[in-house]
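Novice: Quick one, what's the 3D model for this:
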Amino acid sequence: MQKLIKGDDVIVIAGKDKGKRGKISAVIFDEKKGDKFLVSGINLVKKNQKPNPQAGVQGGIIEKEAPIAVSNVAIFNPETNKGDRVGFKVEDGKKVRIFKSTKKVIGE
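Specialist: You can find the predicted model right below:
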């Protein structure tokens, strides 16, 4: 079971977007470079896009989300309004994720 999954509300704890919040929109697994997340509205970069009339793509400078390292984000705990660590607990025969600080189940 992954500690952070798609749809989790996270807060950036390091880098140029420190303190910003967003939802995980994609998880990128890479054994060599390390796992990364695409977080909505975080780590925006400008990309020069060439026009492609066949695909109907307009050219110009576009802003898109770049992947951010797993170590630079923490799950957001709405109870404490801070980033938190994730732990695991077996509840009714099922493994569930919990916030380390409050011991509450994530997603309830």
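Novice: contacts and neighbour counts: CA atoms only from here.
Specialist: OK.
Novice: Only the buried residues of the longest strand along the chain, if you could.
Specialist: Across the chain, the strand with the greatest residue count (assigned by DSSP state E) is strand 21-28. For strand 21-28, burial by neighbour count (16 or more other CA atoms under 10 Å) applies to 21-24, 27.
Novice: next one: stretch 82-92
Specialist: If you call a residue buried by 16+ other CA under 10 Å, then stretch 82-92 has these buried ones: 83-84, 86-88.
Novice: Could you also give me the structure for this second sequence? I'd like to compare it with the first:
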Amino acid sequence: MATMKIKKGDTVRVIAGADKGKEGKVISVDQKNGKVVVENVNMLTKHTKPSMANQNGGIIHQEGPVDISNVMYVHKGNAVRVGFKMDGDKKVRVAKVKNGENEVID
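Specialist: So this is what the prediction gives:
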């Protein structure tokens, strides 16, 4: 499978679906299934039984996975595409900004 362009800790914006327009930090990335979990996006309601970890049980709200194609990396306040460039002998991620210049992300 191709290299994932979104990593854990990146700030992303949702571009499709019920949560379109929301921004958040990536909590986890599922490379095999092409999914990401973004904080406060695609909130799910889960009913839990009482257990040793959670004495009361009850209703828990947690984030659900979003397809990687439905999010874009946020660079300096703008949603941008991400690509790769060779910097000497290292492969680095770059933000493809509108003016044609590619800016190194990390």
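Novice: Need the TM-score between these chains.
Specialist: Taking TM-score structural alignment, normalised by the length of structure 2 as the basis, the two superposed chains have a TM-score of 0.85; 101 aligned residues with a CA RMSD of 1.5 Å.
Novice: Among the buried residues of stretch 82-92 of structure 1, which one lies nearest to M1 of structure 1?
Specialist: The nearest member of the buried residues of stretch 82-92 of structure 1 to M1 of structure 1, counting by CA to CA, is F88 at 9.1 Å.
Novice: what's the nearest residue to the aligned residue in structure 1 for G64 of structure 2 if we skip its chain neighbours?
Specialist: Under the alignment (TM-score structural alignment), G64 of structure 2 maps onto A66 of structure 1. In this structure, A66 of structure 1 finds its nearest non-sequential neighbour in N43, 5.6 Å apart by CA to CA, 6 or more residues apart in numbering.
Novice: can you tell me which residues contact the one you found?
Specialist: Contact partners of N43 of structure 1, counting by CA atoms under 8 Å, 6 or more residues apart in numbering, are 16-17, 65-68.
Novice: quick one: stretch 6-18 of structure 1 aligns where in structure 2?
Specialist: Counting by TM-score structural alignment, stretch 6-18 of structure 1 corresponds to residues 8-20.
Novice: for structure 1, which residue is closest to the average position?
Specialist: I24 (3.6 Å; CA atoms, centre = their mean).
Novice: Let me know the distance separating the closest residue in space to that residue that isn't next to it in sequence from I13 of structure 1.
Specialist: Computed as CA to CA, 6+ apart, the closest residue to I24 of structure 1 that is not its neighbour in sequence is V39, at 4.5 Å. Distance of V39 of structure 1 to I13 of structure 1, given as CA to CA, to the nearest Å: 13 Å.
Novice: Please say which of those two ends up with more neighbours.
Specialist: V39 (27 against 18; other CA atoms under 10 Å).
Novice: Please report the distance of the nearest residue in space to P65 of structure 2 that is not next to it in sequence from R13 of structure 2.
Specialist: Excluding the flanking residues, the one nearest P65 of structure 2 by CA to CA, 6+ apart is V37, at 4.6 Å. Between V37 of structure 2 and R13 of structure 2 the computed distance is 12 Å (CA to CA).
Novice: One more: V36 of structure 2?
Specialist: 12 Å.
Novice: Nice, that's everything, thank you.
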